[in-house]
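K.L.:
Have a look at this fold, sequence not included:
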């Protein structure tokens, strides 16, 4: 349904000056950098000018005002245009920043980064990711509005706008996310499609000829088309106004533009990723009456954008007045929301974490995870859980959880619900969770799939880490122990892959206390995502474990008092820790060896501990052997010898697979004995942690 609207405004010659100024700034930036993508900004400048003249933004508070409109540039290569707009609006981006585009330590990197540039909501670059981020942002607003809005208090009523191009439309992650947004009827989401028919390889006729609007219509979106987006500002404005009035579905506006509009190469791939040549730059300036001096901004353009920013500042002031009045009428909701807006977790939440003692029954770590979620859900209203169509396997839901579903939908639920049914869309789930985490209000997305299938979302995981977003993955079926599904489902290289990624915590807990510790650290790590690799089979509760020691990432769980001489240390994770303890008992009884077993549920957290502690866990003087039913890559950092699986798995029952790969107590014991014999007599054997180059950079 589209309501009547009459808010479209008149555009005049001053607006054309502003549009051409945006074009010129973008061209100047790429020319100065001798790098960049001027073509898309030259075509999209009218779209940006119209859109940002209508948005609610306050440059003074940047991301502090939770009800600001959100903007995502999914085709992030066009960021010169975004930086130009943010500069004009008064964000902390100076002309000198524009002149330093793409240079070392500049405020204007080659693609938008949320931790780097004021006004940038999410880190985009890989095409399609930003589109899915925007879906996450829209989910966040819908959920918070349903949770906290009351009659007369629309605390959350903003819109999320995303601009995407042909490349984003081609990427599968955008298709997954668009399908989900249509199902969820996210009327607060407006996507603007830069339809310029050009990709890096040339005209899209060579590869991409589908009717994009029909696709979105099939997804359940309202669609609009502006065929003359190079010049018709009024038509762009009217289409946005119609989108703002749409109820019950998201909107996509196809704006047909000419890449490199005004260049002698316009309409071709030649102006996609290369700066204009000097002669082309001169004719471009003459064509639009742009001053020859680069980075020139007419005062009337600054004045216009200052007025747009002032409107946003006034909107925030009105919101703050409303929030103050909200406190008087809804004090408990106000207190909770204020706490969430400050970024703090509720006092005492960690006291709810389950604690286990030796002798408690063996429990699969995926079930241990479910117990943590159930224990914490009432204390942490900011935690949203979900699964990629594997709820019964991932154990990501708690009793009484309400689905996040659109009002009036056949599925039971509401926008106030905290359980997300992502469907078989791991990539969209990961990217949308990034949007949820980036939104603010302390939202903490938790999403489940098999560890092997996190690979579908590897690009989104990488952006979580780069963006410093607290996203938590429940990655079950963590080893060959999933059995008969075979090597297509059995993760071998996954742990090594994600452990190699900066600013990512990879947890593989060995018992209940370690699982609670994984959640404790993950929830406290507000700028670091986490992957919790969880077992399908039961794990015994360990003698030496506790939430406190496991929270250090690694600890001695069996044998080897501090300072006591050892013959060998076995270091392991997950289900193999118990196997190592059994192997230690064999070595002690049959060969009178002194064996210590170290559980290392999270290498990254262990690495952050003081050196003295780390060397007490993995001391010098005796060899260390790692044991993990996965790739041995990376374990050389902690051990002289590595025992694992450096080939794909096989299809068979769990026990048969562990026997096949000899990851059994006797198999571990025999290899440990070989290791002891090999290093026997070695003088001054260093700990594997003792390296000449502990860090390559400060």
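P.N.:
Everything's here; your move. In this text, all values refer to a predicted model and were calculated from it rather than measured experimentally. Numbering: from 1, shown residues only.
K.L.:
only C-alpha atoms for contact and neighbour calcs from this point on.
P.N.:
Fine.
K.L.:
so what's residue 614 closest to, chain neighbours aside?
P.N.:
Leaving aside its chain neighbours, residue 614 sits nearest to residue 606 (7.2 Å; criterion: C-alpha to C-alpha, 6 or more residues apart in numbering).
K.L.:
Show me which residues of the helix or strand encompassing the one you found are buried.
P.N.:
Mapping residue 606 onto the secondary structure by DSSP states H and E places it in helix 603-607. Neighbour counts using 16 or more other C-alpha atoms under 10 Å place 603, 604, 605, 606 of helix 603-607 among the buried residues.
K.L.:
Likewise for stretch 152-171?
P.N.:
Within stretch 152-171, the residues that qualify as buried are 154-156, 158-170, counting by 16+ other C-alpha under 10 Å.
K.L.:
could you list every residue that touches the residue lying closest to residue 362 once chain neighbours are set aside?
P.N.:
Leaving out its chain neighbours, the residue that sits closest to residue 362 by C-alpha to C-alpha, 6+ apart is residue 540, at 4.1 Å. Contact analysis of residue 540 by C-alpha atoms under 8 Å, 6 or more residues apart in numbering lists 358, 359, 360, 361, 362, 363, 510, 511, 578.
K.L.:
Restricted to strands, list the residues you listed.
P.N.:
Judged by DSSP state E, the subset of the contacts of residue 540 located in strands is residue 363.
K.L.:
Tell me the one among the contacts of residue 540 nearest to residue 20.
P.N.:
Distance from residue 20 was checked for each of the contacts of residue 540 by C-alpha to C-alpha. The minimum falls on residue 510, at 60.8 Å.
K.L.:
What segments of the stretch 51-200 of the chain are strands?
P.N.:
70-73, 160-165, 189-195, 198-199 (DSSP state E, counting those that start in this stretch).
K.L.:
Who are the packing partners of the second one?
P.N.:
It stands for strand 160-165. Secondary structure elements in contact with strand 160-165, counted by 3 or more C-alpha pairs under 8 Å, 6 or more residues apart in numbering; DSSP states H and E, are strand 70-73, helix 129-148, strand 189-195.
K.L.:
please redo it, this time with the cut-off set to 6 Å
P.N.:
For strand 160-165, the packing partners by 3 or more C-alpha pairs under 6 Å, 6 or more residues apart in numbering; DSSP states H and E come out as strand 70-73, strand 189-195.
K.L.:
try the first one
P.N.:
Judged by 3+ C-alpha pairs under 6 Å, 6+ apart, strand 70-73 is in contact with strand 160-165.
K.L.:
Please compare the first structure with the one that follows:
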């Protein structure tokens, strides 16, 4: 280990501290007989130098609001992060490290936010951490612009993200970094572990670009560390990155995968498999690790990490003292700070008559959603969001709220450009940072692009709001490429994810109420482009996910029509026609299967009585998932192919979404 002018005791202890990270990482993988030792062995010097000398964090209070954020985008290297958290005193014990990748442990195979203290984001899909880091940097910049005062930089921290060749190959990183450069997010610092190895072999097989030139084109300052084992080079690079005030920084660190284990070093075999007992022995010998007992760390190493921790504690103490003075000098700003950071403050909307007020005229649910956003923005000043270049179509723009840009970070309207995947990842990062509520928006069919990051939001229990408009074949002339079919089923199939497809204005308001009150579940509002009628029976009942929107005489009840969104109108019209033939049906509006499933058995029975087996579900999407509600005796009127290019009314008729088909289907189910 090299550090200029530091050849004495400190140099030796630092070398031991770096090697402790390597040894612990290798031991975790070896004991589990599963994991990725290569990246931790190569990146240990960089993360040690960052965490020990440059990153502001307090292991005694891992949720300190002004801490620097560190995201391990290369989540397969989790053993390195767990070793850091153990040695810096974040609460992970040696026993936790010994339980690496075991059921119920605090050290799962990839880092999991909310599960392990000190883990800032759930990472695994390569590149995802890069986008989430950009979101964190956006949140820091916005909150700083809102709250910082002269001599009082209460929001003043960096976001560091470490990734490798795989993260840079994934398209999400390019999407996110292109936007980060455009926005001039100077407190974003990317560490690139460049070891030129992937699972299949040398990166030359598929990745020969000059990454630094790409990052320069995005608007980043680029720095190269030629020797990834040289602590002084690493330190100087981090100093230079923090000195840049107009651009984000990209630090390429030349490393060797599996460093310290000559039989494996620099080869693909060290990426994702245990070293093996003999190679573990060689690793210890090469690193000069005298004690060959697994998971054994010298007392001097622990003491050095503890000494560093004491310095970190003082950094938060200094900030806390500054914040107390800030509260005295700027009491109104301090009150606003509390508003931004409190949770569960949206329930008052339930009794807000103005929020629930709706005009009795046909309108598109995307328009109603836009009105909701512009009502909510004045109640929730920490609401921030935007669209993937579709703000005017998604009706997702907050009026008179400014645009977030490199010139003005106070703006609340985010412009993501045509980057749906990165947008969803950035939205996750904003929520992970804290202090803000966020929404993102695009056409519903492009939920295919956001799905991987929506899945991570669900895993992390982040209540990111998705505004997904143009929800069906009602898009019409744009044709099959823009008409969602299977997307409702796709999102509904995801655990801990709520889909809400409203039928009118009042249901749309109910959807926004649920979205704003969701604390641990991502929420998708699936909205129409075309106008829909309003219903006297809709409104707060929709909070239950499904309810009887048009009821017949229960004593004469023959069957049930179930629909969501625009197809509710079709069900209501069909009910009237069936009544002419003395067939009595209820119409159930089901905007959200997920919310309905959360209701009591008694409530669900009141909406869908078990003895009424004649049921027809109507939805302009895939039939997947409707079987549980219509049963073996029921039927569905849904889409069984992709759409076509034609006016919406032509398409609805073409695919059977017309009153005559609904009535005939119900009669067939009834055996009439």
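P.N.:
It's in. Being a predicted model, the structure only gives us computed values, none of them experimental.
K.L.:
overall similarity of the pair, as a TM-score.
P.N.:
Structural agreement between the two chains, given as a TM-score (TM-score structural alignment, normalised by the length of the second structure), stands at 0.96; 659 aligned residues with a C-alpha RMSD of 1.5 Å.
K.L.:
still on that earlier bit, what range in the second structure matches whatever helix or strand comes next after the helix holding residue 606 of the first structure?
P.N.:
Elements were assigned by DSSP H and E; along the chain past helix 603-607 of the first structure, the next helix or strand is helix 611-617. Residues 601-607 of the second structure are where helix 611-617 of the first structure lands when matched by TM-score structural alignment.
K.L.:
Ignoring the adjacent residues along the chain, who's closest to residue 326 of the second structure?
P.N.:
Once its chain neighbours are removed from consideration, residue 326 of the second structure has its nearest residue in residue 152; the separation is 6.7 Å (C-alpha to C-alpha, 6+ apart).
K.L.:
If you could redo that for residue 141 of the first structure, that was the one I meant.
P.N.:
Counting by C-alpha to C-alpha, 6+ apart, residue 141 of the first structure lies nearest to residue 156, which is 6.3 Å off, once chain neighbours are set aside.
K.L.:
And that neighbour, how far from residue 148 of the first structure?
P.N.:
Using C-alpha to C-alpha, to the nearest Å, one obtains 8 Å as the distance from residue 156 of the first structure to residue 148 of the first structure.
K.L.:
again with residue 249 of the first structure
P.N.:
Residue 249 of the first structure is 21 Å from residue 148 of the first structure, where distance means C-alpha to C-alpha.
K.L.:
mind listing the strands for the stretch 551-672 of the second structure?
P.N.:
Residue ranges of the strands in the stretch 551-672 of the second structure, as given by DSSP E, counting those that start in this stretch, are 559-563, 585-589, 615-618, 635-637.
K.L.:
Reformat those strands as CSV; add distance to residue 102 of the second structure.
P.N.:
Conversion of the strands of the stretch 551-672 of the second structure to CSV gives the following (distance: least, C-alpha to C-alpha, whole Å):
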stretch, distance to residue 102 of the second structure
strand 559-563, 44
strand 585-589, 44
strand 615-618, 43
strand 635-637, 44
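K.L.:
Relative to residue 514 of the second structure, which of those is closest?
P.N.:
Across those, residue 514 of the second structure has its closest neighbour in strand 585-589 (16.3 Å, C-alpha to C-alpha).
K.L.:
related to what we said a few turns ago, from the contacts of residue 540 of the first structure, keep the buried residues only.
P.N.:
Under a neighbour-count criterion of 16+ other C-alpha under 10 Å, the subset of the contacts of residue 540 of the first structure counted as buried comprises 362, 363, 510, 511, 578.
K.L.:
and which of those is nearest residue 328 of the first structure?
P.N.:
The shortest approach to residue 328 of the first structure among those belongs to residue 511, at 46.5 Å (C-alpha to C-alpha).
K.L.:
ok, back up a step: take the strands of the stretch 51-200 of the first structure and write them to CSV, including distance to residue 138 of the first structure.
P.N.:
CSV is the format used below for those (distance: least, C-alpha to C-alpha, whole Å):
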stretch, distance to residue 138 of the first structure
strand 70-73, 9
strand 160-165, 6
strand 189-195, 6
strand 198-199, 28
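K.L.:
Return the residue of the second structure aligned against residue 89 of the first structure.
P.N.:
With TM-score structural alignment defining the correspondence, residue 89 of the first structure maps onto residue 88 in the second structure.
K.L.:
Residue 441 of the first structure contacts residue 340, correct?
P.N.:
Yes. Using C-alpha atoms under 6 Å as the test, residue 441 of the first structure is close enough to residue 340 to be in contact (5.0 Å).
K.L.:
how deep is residue 551 of the first structure tucked in, by neighbour count?
P.N.:
Using other C-alpha atoms under 10 Å, residue 551 of the first structure has 23 other residues around it.
K.L.:
Aligned counterpart of it in the second structure, please.
P.N.:
Structural alignment places residue 551 of the first structure opposite residue 543 in the second structure (criterion: TM-score structural alignment).
K.L.:
got it, and residue 487 of the first structure?
P.N.:
Aligned against the second structure by TM-score structural alignment, residue 487 of the first structure finds its counterpart in residue 480.
K.L.:
Give me the nearest residue to that match, chain neighbours excluded.
P.N.:
Nearest in space to residue 480 of the second structure, with sequence neighbours left out and distances taken as C-alpha to C-alpha, 6+ apart, is residue 643 at 4.5 Å.
K.L.:
Likewise for residue 538 of the first structure?
P.N.:
Excluding the flanking residues, the one nearest residue 538 of the first structure by C-alpha to C-alpha, 6+ apart is residue 364, at 3.8 Å.
K.L.:
how close does the residue nearest to residue 326 of the second structure get to residue 318 of the second structure?
P.N.:
Computed with C-alpha to C-alpha, the distance linking residue 152 of the second structure and residue 318 of the second structure is 12 Å.
K.L.:
Quick one: the helices in the stretch 151-300 of the second structure, in order.
P.N.:
In order along the chain, the stretch 151-300 of the second structure carries the following helices (DSSP state H, counting those that start in this stretch): 165-169, 171-183, 211-218, 231-243, 277-287, 299-329.
K.L.:
need these in CSV with distance to residue 257 of the second structure, can you?
P.N.:
Listed next are the helices of the stretch 151-300 of the second structure as CSV, based on distance: least, C-alpha to C-alpha, whole Å:
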stretch, distance to residue 257 of the second structure
helix 165-169, 12
helix 171-183, 22
helix 211-218, 18
helix 231-243, 17
helix 277-287, 13
helix 299-329, 24
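K.L.:
of those helices, which approaches residue 16 of the second structure most closely?
P.N.:
Using C-alpha to C-alpha, the nearest of these to residue 16 of the second structure is helix 299-329, at 6.7 Å.
K.L.:
Aligned to the residue nearest to residue 362 of the first structure, what sits in the second structure?
P.N.:
Following TM-score structural alignment, the counterpart assigned to residue 540 of the first structure within the second structure is residue 533.
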